[in-house]
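A.B. asks: got a predicted structure plus its sequence, pasted below:
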Amino acid sequence: MQWKHVRKAALCAAVGGLLLTARPAVAAQPDGLDKAFADATAEYQVPKDLLVAVGYGETHLDGHDGAPSSDNGYGVMHLASNPQNKTLEQAAELTGEPEAALKSDTAANIRGGAAVLRALADRAGLDASERKDVNAWYPAVARYSGAADDRVARLYADTVYGLLSQGIKAEVVVPPRKVRPERGTYEKVKPLAATTGEPQAGILSTDYPPAHWVPANGNNYSPGRSSAIRKIVIHVTQGSYAGTISWFQNPSAQVSAHYVIRSSDGDVTQMVRDADTAYHARSSNAEALGIEHEGFVDNPSWFTDAMYRSSAALTRYLADKWGIPRTRANIVGHNELPGNDHTDPGPHWNWDYYMSLVNGGGGSLVGGSPADFDGDGKDDIVTFTHGANADVYVAKS
C-alpha cells in the first residue's frame, strides 16, 4: 500500500540519507515480537510493558514493512527523522545499528526505541531502582514524543499510561495495572483530553465546541479562502494522534488539516479554522474541510466505532453549518479527489456505515448514550453481521 506523502521539499533532507543497501523488511511473528521487547528490556532496563505501550500507541505494533509514516517515522517504535524529531539518528548513534536496519528490522527498531527511552531516563536522572517503576518514566515518555508543545507531549504520555491502565491485547499482551504516573513538570500542563481520568482542560474550539483548539504552524496553512466550502475530505493520518498534532505544528511539515480525531475514544482536536485553508488536498484545498483520523490505511484495528461516531458527528455538524449536502459526492475520501496520489482512507474504511451515521442521527452532536442511534434519548439494540456486507440492524429503543 502507498503511505501518505508530504511535500517533497519538507522531507528531501530526511530521505536523502536512505542507504541503498537496506536489508529486507522483517515482519516479526508474535513470539519473535515478544522476544524482541524482552531482549530490549534486558539490555536497556526499560520496563517491558512500558516499551510495548509506547510501541502500541505509535503503531499498534505494526512496522509497516519499513515504510515511513507521514512525519517520516519508521517501525514499531516510530523512530522519526524530521527537522523536529530525530529519534532515528539518535537510535543509530546509541545502538550502533545502521539506520537502514532500524527502519526495516523489527528487533533492531525495538532495540533503538528502548535505547532512546533509556537515554531520556538517564537525562531525567532515574537511578536503577526508579527505572523498575513504570510510573517514574513519565517525563521520558513525554519527551520521546518529540513534541515541541508541552500539551501535546502530555497527551502522548497520558495515552501511553492510559494503555498501561487498560491493558493491551495484541501480538504482545500487557495486563491492566493501576498507574500513578509521576509527571514532574508536566503536572502543571493542562491536558488536552481525559486519557487517564482527568477532566478535559485547555482551550476549546470556537468552530466546533467539543474540539480542543491547538493551532497548526502558520507555515502549514493559509489565512482565508479563495472559494466557498463545498466538500468534507476524509483522511487517515498514517501516524498517531499526538504525533499528527505535533507534525502539523512543525514549521517544516507544510501540511495540515482542520480536524484530527483519535482512534480509541473519538477525541477531536481542531488545528486550522474552518475559514482558513489547510494544506491537505492539493488543488481542492480552497473548497474543502479536512478531517484526519488516527491510524494507518492498511490496519483496520484503528477504525473504532468511537472514531466513526465522533467523526460522523463532526461531519454532520460541519455539513449543516456550511450548507454542504450530506452525500458521497460532497463527503469524499482523499483518494477520490482529482490530482491526488493518496490511498486514504483506504479499503478498510466503512463508507456505508459512516454515511448512515452522518445521515441517520447516530452521529448527532447532542445525544445521550453511545447506543442511542436515533437521538431520542433512549438506547437502541444493534446487531452487526459478519461477512463482506457487514450489515448493521438497529431496533430503536
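C.D. replies: Everything's here; your move.

A.B. asks: please make it C-alpha for all contacts and neighbour counts, starting now.
C.D. replies: OK.

A.B. asks: quick one: the strands in the stretch 101-250 of the chain?
C.D. replies: Ranges of strands in the stretch 101-250 of the chain, per DSSP state E, counting those that start in this stretch, are 212-213, 221-222, 231-236.

A.B. asks: how about those strands in CSV, adding mean neighbour count?
C.D. replies: What follows is these, written out as CSV (neighbours: other Cα atoms under 10 Å):
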stretch, mean neighbour count
strand 212-213, 22
strand 221-222, 19
strand 231-236, 25
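
A.B. asks: and the ones you listed as CSV, adding distance to residue 323?
C.D. replies: Below are the strands of the stretch 101-250 of the chain laid out as CSV (distance: least, Cα to Cα, whole Å):
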stretch, distance to residue 323
strand 212-213, 23
strand 221-222, 22
strand 231-236, 10
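
A.B. asks: how about the helices in the stretch 1-150 of the chain?
C.D. replies: Assigned helices in the stretch 1-150 of the chain, in chain order: 8-15, 30-44, 48-59, 87-95, 99-104, 106-123, 128-131, 138-144, 150-166 (criterion: DSSP state H, counting those that start in this stretch).

A.B. asks: picking up where we left off before, of all the strands of the stretch 101-250 of the chain, which one is nearest residue 256?
C.D. replies: strand 221-222 (6.6 Å; Cα to Cα).

A.B. asks: show me what the closest one is packed up against.
C.D. replies: strand 277-278 (3 or more Cα pairs under 8 Å, 6 or more residues apart in numbering; DSSP states H and E).

A.B. asks: take a look at this one as well, against the first:
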Amino acid sequence: MKQSKWIILLTTLFLITGCSNETNKAESIPTIKIDQASNNGISNLNLTPPMTITSMPTINYLLPQKSSEERITPITHIVLHFTSNAAKNPENPYNPNDIRETFLDYAISAHYMIGREGEIYLLVPENRIARHAGKGDLKNFPHYKDELNKYSIGIEMLAIGTEEEMNSMLPANIYESIPEPHIGFTEAQYQSLQRLVNDIVNRNPAIKKDRAHIVGHDEYAPNRKTDPGSLFNWSEIGF
C-alpha cells in the first residue's frame, strides 16, 4: 500500500513539473509589436516570430494572410514598383486605403509601400512571399523565370510615371487631369527608400547592394511593366 502511495506521489510530481516547464516555454516566446502613427481603421496586430520586418517606423497596413504565401526560399533581390489610384481618382490618387483595396481586389501584394511624405506602410512580413513581380525573366538568374516573387522583397512607391509609361492604365484625358505635383517621386520617398533598402540588405546578406540584385519591375517584365520608370532616379538611392 505504501509503495502504491509513493508511485502515485512521484507520478503527480512528474506531471506538475512537466506542465510547469511547458508553461515557461510558452511564456518565453516574445512578440513583435508594430509601431504605427496611424492605422486608418485597421486593427493593431502582434506578430510572433519568425515574422521578419524592418526596425524602421512603419504604419501597420498588413494584408490578409491569403494575400501572401509561406516563404521557404532565400531572399536575394529587392524589386521596386510604383502604384496609384489615378485611374479612379486622378485628383487624389494616393489614398492608401483605396490602394489597399485595389491590392485586395486584384489579389496582388507587396511587402512595403512608401507614401509621398516618406511614410512606410507594412503590407506583408518579409518571411512571406508577396505577389508583386509576376511573370518575367531576370538577367543572370535564368532559374528565376516567372519565380522572382519567391526570392524577393517588393517595395511599392506611391507615384505616377510619364504619360507614355501610364498609357496602358490611363487614357490621355485622365493623365492630363492629374495635378503636376502627383507626377514622379518625392525627395521624402527617396530618403525613406534608401534607408529601407539599406536596412533590408543589412538583414539579408544574400542581397548584394548592386543593380543586379536591386531591380525595377520594368527590368524583370519589360514587355508588360513600366515601373518604376524613367522618372525614377536611381542615383537618389546610391546607384
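C.D. replies: Yes, it's here. Worth saying up front: this structure is predicted, and the values here are computed from it rather than measured.

A.B. asks: against structure 2, where does stretch 30-40 of structure 1 fall?
C.D. replies: Counting by TM-score structural alignment, stretch 30-40 of structure 1 pairs with no residue of structure 2.

A.B. asks: please tell me how far the aligned residue in structure 1 for residue 65 of structure 2 sits from residue 93 of structure 1.
C.D. replies: Superposed on structure 1 with TM-score structural alignment, residue 65 of structure 2 falls opposite residue 218. Between residue 218 of structure 1 and residue 93 of structure 1 the computed distance is 33 Å (Cα to Cα, to the nearest Å).

A.B. asks: deepest-packed of the helices of the stretch 1-150 of structure 1, please.
C.D. replies: Neighbour counts (mean count of other Cα atoms under 10 Å) averaged over each of these peak at helix 99-104, with a mean of 26.

A.B. asks: Provide the aligned range in structure 2 for that helix.
C.D. replies: Using TM-score structural alignment, helix 99-104 of structure 1 lines up with nothing in structure 2.

A.B. asks: burial count for residue 197 of structure 2?
C.D. replies: 17 (other Cα atoms under 10 Å).

A.B. asks: that one matches what in structure 1?
C.D. replies: Using TM-score structural alignment, the equivalent of residue 197 of structure 2 in structure 1 is residue 315.

A.B. asks: surely that match meets residue 232?
C.D. replies: Yes. With contacts counted by Cα atoms under 8 Å, residue 315 of structure 1 reaches residue 232, the gap being 7.3 Å.

A.B. asks: surely the match of residue 197 of structure 2 is in a helix?
C.D. replies: Yes. Assessed with DSSP: H, G, I helix; E, B strand; the rest coil, residue 315 of structure 1 lies in a helix.

A.B. asks: and it, what is it in contact with?
C.D. replies: 232, 358 (Cα atoms under 8 Å, 6 or more residues apart in numbering).

A.B. asks: how much space between it and residue 327 of structure 1?
C.D. replies: Distance from residue 315 of structure 1 to residue 327 of structure 1, by Cα to Cα: 11 Å.

A.B. asks: cool, residue 334 of structure 1 as well?
C.D. replies: 15 Å.

A.B. asks: neighbour count winner among the two?
C.D. replies: When neighbours are counted by other Cα under 10 Å, residue 334 comes out ahead of the other of residue 334 of structure 1 and residue 327, with 26 against 13.

A.B. asks: what is the aligned counterpart of the more buried one in structure 2?
C.D. replies: Match for residue 334 of structure 1 (TM-score structural alignment): residue 217.

A.B. asks: is it true that that match touches residue 228?
C.D. replies: Yes. Using Cα under 8 Å, residue 217 of structure 2 is in contact with residue 228, at 6.8 Å.

A.B. asks: need the overlap of contacts for those two.
C.D. replies: 80, 81.

A.B. asks: ok, which stretches of the stretch 151-300 of structure 1 are helices?
C.D. replies: 241-248.

A.B. asks: in structure 2, which helix is the longest?
C.D. replies: Looking across structure 2 with DSSP state H, the single longest helix is helix 2-27.

A.B. asks: pull out the buried positions in that one.
C.D. replies: Taking 16 or more other Cα atoms under 10 Å as the neighbour-count basis, helix 2-27 of structure 2 is seen to contain no buried residue.

A.B. asks: hmm, back to that, quick one: closest of the strands of the stretch 101-250 of structure 1 to residue 358 of structure 1.
C.D. replies: strand 231-236 (12.0 Å).

A.B. asks: hmm, back to that, relative to residue 382 of structure 1, which of the helices of the stretch 1-150 of structure 1 is closest?
C.D. replies: Residue 382 of structure 1 lies closest to helix 150-166 among these, at 25.0 Å (Cα to Cα).

A.B. asks: would TSV of the helices of the stretch 1-150 of structure 1 with distance to residue 308 of structure 1 be doable?
C.D. replies: Below are those laid out as TSV (distance: least, Cα to Cα, whole Å):
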stretch	distance to residue 308 of structure 1
helix 8-15	31
helix 30-44	29
helix 48-59	19
helix 87-95	32
helix 99-104	31
helix 106-123	31
helix 128-131	38
helix 138-144	28
helix 150-166	19
